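S.K.: here you go, sequence then predicted model.
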Amino acid sequence: MEESLYIVKDAPGKGRGMFATRDIKRGTCIISESPLVYFYNTGPADTIQAVNDMSKKNKKYFLALRNSHPELPQDIGIIKTNALPLGCESLDCAVFRVISRINHSCALNVKHSWNAKLKKETIFATEDIPAGSEIVTDYLSLLMTREERLKRLAASFGFTCQCKYCASESSEEYDAAVNRIKECSDLIASSCAASNPRRSIGYVREVLGLIDKIDGWGKSTFYHDGFQISAMYSNYTLAKEWADLLLESYRIEEGEVGEKYERYLMYSQNPRSHERAGWGGYIDLTGA
């Protein structure tokens, strides 16, 4: 049997955490895990029932997880602290025996995502992780300024992040980049993409440069924007370039088994297959 890539052990000042047992290469799937228990968005009574229906073994694992909300009933506090959504926009969630142990860092080295095809949560290394290093992810999944992150983490999880971004008091450059990314994102999402696609592609490229500048993540959203704008205005060679970037991003962060990877593999092979391809006629986006 292949040696596990991780071990769960005490993490100083954090309770328990996940650590690499050997060097892990970027793009490696570290763990793919089925839920201990599902929680569907059907109301508090069903949530409590789901906990009560757990096996004794799974309930033991569940109760051993951190509870950052002592003001709430224990089961609800554990769920609020540890549950992960079953998809980016899903209101359904689940708790996991191992993955729910992964600690937070804004300087993450893995991405977690729900694979609906496998019905498992997956953890992929987003950078090379040396043996002995803690495996950490971002609980917030949002671009925020230092102050916004610290407030949200304290309110939701009861701790102060000590990553390289949060520990530094001189965060003006980082915060300025985050705020500009938010501005550009709003402009891309507004009518700008329809009224001036060249400008929108420019915003996409600006955001990608800013993300590189702050060693951030989240490029896939903007690769998608670049692809969709290019396909909409019949720039199919450019659309393929964006689709290829997005495909590689999904491969690294989520693996090659899943709906998103398969969809963008199709778009990479044939950008004209996108449902909005050609809707805007043709506008040359070369050099935008």
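M.R.: Received it, and whenever you're ready, just let me know what you need. Numbering: from 1, shown residues only.

S.K.: alpha carbons only for contacts and neighbour counts from here, please
M.R.: Will do.

S.K.: assumed residue 173 was part of a helix.
M.R.: Yes: assessed by DSSP: H, G, I helix; E, B strand; the rest coil, residue 173 belongs to a helix.

S.K.: please enumerate the helices of the stretch 101-250 of the chain.
M.R.: 146-157, 164-167, 172-187, 193-195, 197-213, 219-232, 236-254 (DSSP state H, counting those that start in this stretch).

S.K.: redo those helices as TSV? Include mean neighbour count and distance to residue 47.
M.R.: Shown next, in TSV, are the helices of the stretch 101-250 of the chain (neighbours: other C-alpha atoms under 10 Å; distance: least, C-alpha to C-alpha, whole Å):
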stretch	mean neighbour count	distance to residue 47
helix 146-157	16	19
helix 164-167	16	34
helix 172-187	16	35
helix 193-195	15	42
helix 197-213	19	38
helix 219-232	23	32
helix 236-254	22	28
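
S.K.: need those helices in JSON lines (columns: distance to residue 128).
M.R.: Shown next, in JSON lines, are these (distance: least, C-alpha to C-alpha, whole Å):
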{"stretch": "helix 146-157", "distance to residue 128": "25"}
{"stretch": "helix 164-167", "distance to residue 128": "18"}
{"stretch": "helix 172-187", "distance to residue 128": "23"}
{"stretch": "helix 193-195", "distance to residue 128": "36"}
{"stretch": "helix 197-213", "distance to residue 128": "17"}
{"stretch": "helix 219-232", "distance to residue 128": "18"}
{"stretch": "helix 236-254", "distance to residue 128": "11"}
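
S.K.: looking at those, which is closest to residue 106?
M.R.: With C-alpha to C-alpha as the measure, helix 164-167 is the member of the helices of the stretch 101-250 of the chain nearest residue 106 (7.0 Å).

S.K.: who's in contact with that closest one?
M.R.: 106-107, 146, 150, 161, 171 (C-alpha atoms under 8 Å, 6 or more residues apart in numbering).

S.K.: structure two is appended below for comparative analysis:
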Amino acid sequence: MNNSIERVIDDPQSDLFVIKPIDGKGLGMFAKCDLQCGTVIVCEKPLMKFPSYSSSILLEAIYDKLDSETKRRIQFLLASQTRKHPLVGICDTNSIPLAYDSNEKGLFYYISMVNHSCESNTFWIWFDYNNRQEMTLIADRRIKAGEELVCSYIERFHLRERRHEILQNNWLFKCQCDICERHEKDKTSDEQWASYSKDNDFILEYGSKLSQECMEAFSKSLKFVQEHYHHSLLQTFMLHFCILVPCCMLKQWQDLVKYSRTAIRLGKIIYGDDYERYLIPIKELIEAEVPMEYRTGLEKDFK
């Protein structure tokens, strides 16, 4: 493949973002205007999909089947100079896991230009059902015009050393975001950051067994998100979604209804017109467990 193509960016024709060069980083995506939390910034179909651990032979075989315009766009993406094979370099530098636990990656024209930060202001969601295969980039908080749009490529709540190890192994760079610089100097802050992930895992694993302890972990985690992670839309949704089982086990119906309403409201923002498909577990839990006298008005929340 020819990787010496002239690097002229295709105009995204978007009122929400623009692609601009950044010293030492190549290209980046920036907000054109103030973005509200939950704004869908861009939806993209992948230029190319492939298994996470693909040989150059497999990548070439997939690439060769693409049309000329798709190949041109892939060649535009900046390749890692540490790889001798140009296509491997492009995939190393620009590929995105289609989900955090996925064994498949994708290349995208605009979303692949979003740089990493452990203190991200956006997140992406891969929609894959029926005939829809799209990666959607969503604002995780309010973003000011001119601010760079950044996303965490990994599960962000690891210790700094582990985050750097994952990023180096998968994308060949070392993160130098404000969070990483702070954690390098303040090990206590680094440990508090990682403890958030442990609390989340605890709620998921022991929600039906150690319900009271999970409620305490929920309160601690929610406070962390509010004080240290800009009231993250995604993290707030996930916390309220996960705490429903402990509420049910403790028969704390008022709390369950309150947290359900928050999860439904945030789920609608995140998943848009597809929210019903993703919120089925909440609806089924309420219908199966919550006494009728506590369900007043909940039917409207699902509509």
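M.R.: Looks like it arrived, so ask away. Bear in mind the structure is a predicted one, so any value in this text is a computation, not a measurement.

S.K.: quick one: closest of the helices of the stretch 101-250 of structure 1 to residue 14 of structure 1.
M.R.: Closest among those, using C-alpha to C-alpha: helix 146-157, at 11.2 Å.

S.K.: compared with structure 2, how much does that closest one deviate?
M.R.: Here the mean offset of helix 146-157 of structure 1 against structure 2 after fitting is 2.8 Å, by mean C-alpha distance after the TM-score superposition for structure 1.

S.K.: what residue of structure 1 matches up with residue 228 of structure 2?
M.R.: Matched by TM-score structural alignment, residue 228 of structure 2 corresponds to residue 214 in structure 1.

S.K.: burial of its match, as a residue count?
M.R.: 14 (other C-alpha atoms under 10 Å).

S.K.: against residue 165 of structure 1, how distant is the closest residue to it other than its chain neighbours?
M.R.: Of all residues not flanking residue 214 of structure 1 in the chain, residue 174 sits nearest, at 6.2 Å (C-alpha to C-alpha, 6 or more residues apart in numbering). Going from residue 174 of structure 1 to residue 165 of structure 1 by C-alpha to C-alpha, to the nearest Å gives 8 Å.

S.K.: swap in residue 267 of structure 1?
M.R.: 36 Å.

S.K.: same thing with residue 229 of structure 1?
M.R.: Residue 229 of structure 1 is 33 Å from residue 165 of structure 1, by C-alpha to C-alpha.

S.K.: how about residue 181 of structure 1?
M.R.: From residue 181 of structure 1 to residue 165 of structure 1 the distance is 17 Å (C-alpha to C-alpha).

S.K.: swap in residue 27 of structure 1?
M.R.: 24 Å.

S.K.: and for residue 138 of structure 1?
M.R.: From residue 138 of structure 1 over to residue 165 of structure 1 (counting by C-alpha to C-alpha), the distance is 12 Å.

S.K.: same question, residue 205 of structure 1
M.R.: In terms of C-alpha to C-alpha, residue 205 of structure 1 sits 23 Å off from residue 165 of structure 1.

S.K.: contacts only, for residue 223 of structure 1.
M.R.: Residue 223 of structure 1 neighbours (C-alpha under 8 Å, 6+ apart): 204, 242-243, 245-246.

S.K.: how do those look in structure 2, which are kept?
M.R.: Contacts conserved in structure 2 for the contacts of residue 223 of structure 1, using both residues aligned by TM-score structural alignment, their matches' C-alpha atoms under 8 Å: 242-243, 245-246.

S.K.: among these, pick out the one closest to residue 34 of structure 1, please.
M.R.: residue 246 (26.2 Å).

S.K.: aligned partner of the closest one in structure 2?
M.R.: Residue 246 of structure 1 maps onto residue 263 in structure 2, by TM-score structural alignment.

S.K.: closest one to residue 124 of structure 1 out of the contacts of residue 223 of structure 1, please.
M.R.: The nearest one, if we look at these relative to residue 124 of structure 1 and count by C-alpha to C-alpha, is residue 246, at 15.7 Å.

S.K.: please name the nearest non-neighbouring residue to the aligned partner of residue 207 of structure 2 in structure 1.
M.R.: Aligned counterpart of residue 207 of structure 2 in structure 1: residue 193 (TM-score structural alignment). Excluding its sequence neighbours, the residue lying closest to residue 193 of structure 1 (C-alpha to C-alpha, 6+ apart) is residue 200, at 5.3 Å.

S.K.: close enough to count as contact, the one you found and residue 188?
M.R.: Yes: checked against C-alpha atoms under 8 Å, the pair residue 200 of structure 1 and residue 188 is within contact range at 5.5 Å.

S.K.: stretch 139-159 of structure 2: end-to-end distance?
M.R.: So stretch 139-159 of structure 2: terminal residues 24 Å apart, C-alpha to C-alpha.

S.K.: what comes up buried for that stretch?
M.R.: 139-143, 147-154, 156-159 (16 or more other C-alpha atoms under 10 Å).

S.K.: which part of structure 2 matches stretch 144-153 of structure 1?
M.R.: Against structure 2, stretch 144-153 of structure 1 falls on residues 158-167 (TM-score structural alignment).

S.K.: what are the contacting residues of the matching stretch?
M.R.: Everything outside stretch 158-167 of structure 2 that qualifies as a contact, by C-alpha under 8 Å, 6+ apart, is 153-154, 156, 173-175, 180, 183-184, 190-191, 193-194, 197.

S.K.: Serialize those residues to CSV and add fields for distance to residue 102 of structure 2.
M.R.: Shown next, in CSV, are the contacts of stretch 158-167 of structure 2 (distance: C-alpha to C-alpha, whole Å):
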residue, distance to residue 102 of structure 2
153, 13
154, 12
156, 16
173, 21
174, 22
175, 22
180, 25
183, 28
184, 30
190, 27
191, 27
193, 24
194, 22
197, 19
